[in-house]
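Enquirer: Give me coordinates for this.
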Amino acid sequence: MSALPAKAEEAPACDELLVAGNSEYPPFLWRDPAEPDRVIGAVPAVLEELFAELGIRIQVRHVGPWSRTLESARTGRIDLVAGAFLTDERQQYLDYVVPSLAPIPTVVWMPRDEAFDYRQWSDLKGRTGATLFGNSFGQAFDAYAEANLRIEGVRSIEQAFKMALMGRVDYVLYEALQGRVKLASKGELEDFQSSGLFVSVENLYIAFSKRSRCNTPELREAFADALVRMRGEGRVQEYIADFTQRYINNGTKP
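Expert: Purely as a prediction, here's the structure:
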């Protein structure tokens, strides 16, 4: 027991984390209209509460599009990814924390006037879709899409929805809640129809960069314990519901 304080003193102190995520992901994360380099939403709120309990400050920043966020985690330029689906490729440079934040269903978003019947992945064959660069919808679907589907990567989900309305793509692959919130905030929800069946349902995790000096088994365990307690109290869902309404009401206004 007496050796523990000495070891702790030898390790570099970790009192602040640089955090980034998908900044186009309301109600979980989006850029603060009043301070565009800052990211707000349900996930930052959860993280701020949990890390405050652990005595660690966090900065949740916009570092670029989602693909750049993942690259920043891979190279260690950020400490923590605020929400990511689990894939084998990402596990090479991320340490995921269990439990997850929440299950996230993905749907097919179609212009209402050009909607088609979606029942299974093969119904997307012969059509062109759009989604964000770097998005994953589960390893099974990703592999199927790579071999069978034509899906264009774009830098913002607004661009993808605009392309669909212009007839440049037939559908947008995006999460059910996030798509509804994004479209509702812009008054465009009635222009689209989502598939009744999910493309996939993936769990959203918090993940540490393997190159972060703050990434220790002890910190991951303490964070996981706090998240288990917070989920059990219903606090995570409360934050999601709260920020869903906030974004729909005024998320894109200064």
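Enquirer: use CA for all of it now, contacts and neighbours both
Expert: Fine.
Enquirer: Next, name the residue at the spatial heart of the chain.
Expert: residue 83 (4.2 Å; Cα atoms, centre = their mean).
Enquirer: And it, how far from residue 148?
Expert: 28 Å (Cα to Cα, to the nearest Å).
Enquirer: What segments of the stretch 51-200 of the chain are strands?
Expert: For the stretch 51-200 of the chain, the strands defined by DSSP state E, counting those that start in this stretch occupy 57-60, 80-84, 94-111, 128-132, 150-154, 171-175, 192-194, 200-209.
Enquirer: Can I get these in CSV including distance to residue 160?
Expert: Listed next are the strands of the stretch 51-200 of the chain as CSV, based on distance: least, Cα to Cα, whole Å:
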stretch, distance to residue 160
strand 57-60, 25
strand 80-84, 20
strand 94-111, 10
strand 128-132, 6
strand 150-154, 7
strand 171-175, 6
strand 192-194, 12
strand 200-209, 19
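Enquirer: right, and those - which one's nearest residue 22?
Expert: strand 80-84 (7.5 Å; Cα to Cα).
Enquirer: could you give the angle of that closest one to strand 200-209?
Expert: 180 degrees (axes from the mean of the first three to the mean of the last three Cα atoms, to 10 degrees).
Enquirer: Also this sequence, please, to line up against the first:
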Amino acid sequence: MQIKKVFAAILAFACLAVAYPGAVSSEDDVLTVVVIHIPPFVDLKSDPTKPAGLAIDATTKMAMACGLRVQFIQAPAWSRVLAMAKSGTVDALTPTLVTDERLEFLDFSADPITRLDIALFASTNSTPVTTESLSILDGKRIGRLIGIATEKRIDAYIKGGKATLVKHMTYRSLLDNLTRGRVDFVVGPRLMVEHAITDLGAESEVMRLTPDLGQVIGHLAFPKNRKTSGNKERKIRECILQTDLPK
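Expert: The predicted structure follows:
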């Protein structure tokens, strides 16, 4: 019994969990949602006791509209988020994109959580170009953060062998390699990359190319193999997954 108590304490300390108040109080009406730190969509560092950000606000609003309150759980990496989703240890994850692979183990909210404008960035030491033609990527090295969305045309360009994808774990290493000439471009959600540029004080070293490449949509997603209470399951199935909620 003592071992179980110690384990429970360690688990509680390891996972940041914050319940947002709502109109309901039953644990059957608490939606556990796993997230990672991807500002400005999910900010877990400004106030460690209270997740914030665009995706946090939208998820909370969507859940409350369906009679649920939210408990956010922090994961250290996107790979851990997917592992928790596949094992069914949480009710949901946010924000995530709809892909053929994810449709095999996730159901997605009817309404989007985020709309991400995808942009291309270059070093200010490079020759200014526009993104009107992807031919600027021919033979180039494109840096991207692991687990972060790009844009289908660029994905196709890379898969076609016209450019080389270089994956990084952090924006610090990604932008450092851009300014040092180890990658030619960085691609990613504009707001996320711009937030990282400002956070690292690299405004004079990195420039955004225009126009933006396109937009991808992030959703609140639910593991198919998650076993929830009948009341919570009903609210997920009959409201979040089926209804276009009022804005």
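Enquirer: Any idea what the TM-score comes out to?
Expert: Between these two chains, after superposing, the TM-score reads 0.75 (TM-score structural alignment, normalised by the length of structure 2); 216 aligned residues with a Cα RMSD of 2.7 Å.
Enquirer: Go through the strands of the stretch 51-200 of structure 1 and name the closest to residue 36 of structure 1.
Expert: Counting by Cα to Cα, residue 36 of structure 1 lies closest to strand 57-60 out of those; the figure is 11.2 Å.
Enquirer: got the contact list for the closest one?
Expert: 15-20, 38-40, 44, 47-48, 51 (Cα atoms under 8 Å, 6 or more residues apart in numbering).
Enquirer: all helices of structure 2, in order?
Expert: Counting by DSSP state H, structure 2 has helices at residues 2-14, 54-65, 78-87, 152-159, 171-179, 190-199, 230-235.
Enquirer: okay, stretch 56-69 of structure 1 sits on what stretch of structure 2?
Expert: Using TM-score structural alignment, stretch 56-69 of structure 1 lines up with residues 68-81 of structure 2.
Enquirer: And residue 131 of structure 1, what's its match in structure 2?
Expert: Using TM-score structural alignment, the partner of residue 131 of structure 1 in structure 2 is residue 144.
Enquirer: Quick check: closest non-adjacent residue to that match.
Expert: Sequence neighbours aside, residue 167 is the residue nearest to residue 144 of structure 2 in space, at 5.1 Å (criterion: Cα to Cα, 6 or more residues apart in numbering).
Enquirer: Now do the contacts for that neighbour.
Expert: Contacts of residue 167 of structure 2 (Cα under 8 Å, 6+ apart): 143-146.
Enquirer: Just the buried residues of those residues.
Expert: Buried members of the contacts of residue 167 of structure 2, counted by 16 or more other Cα atoms under 10 Å: 143-145.
Enquirer: can you put these in CSV and add distance to residue 100 of structure 2?
Expert: Listed next are these as CSV, based on distance: Cα to Cα, whole Å:
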residue, distance to residue 100 of structure 2
143, 24
144, 21
145, 21
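Enquirer: nearest to residue 5 of structure 2, of those residues?
Expert: residue 145 (38.0 Å).
Enquirer: ok, and the closest non-adjacent residue to that closest one?
Expert: residue 168 (4.9 Å).
Enquirer: what number of residues lie near that neighbour?
Expert: Neighbour count of residue 168 of structure 2, defined by other Cα atoms under 10 Å: 16.
Enquirer: cool, and residue 81 of structure 1?
Expert: Other residues near residue 81 of structure 1 come to 24 when the count uses other Cα under 10 Å.
Enquirer: For it, what is the corresponding residue in structure 2?
Expert: Checking TM-score structural alignment: residue 81 of structure 1 goes with residue 93.
Enquirer: cool, residue 166 of structure 1 as well?
Expert: For residue 166 of structure 1, the residue aligned by TM-score structural alignment is residue 180.
Enquirer: ok, its match - how many residues close by?
Expert: By the criterion of other Cα under 10 Å, residue 180 of structure 2 has 12 neighbours.
Enquirer: for residue 32 of structure 1, same thing?
Expert: Here the number of neighbours of residue 32 of structure 1 (other Cα under 10 Å) works out to 19.
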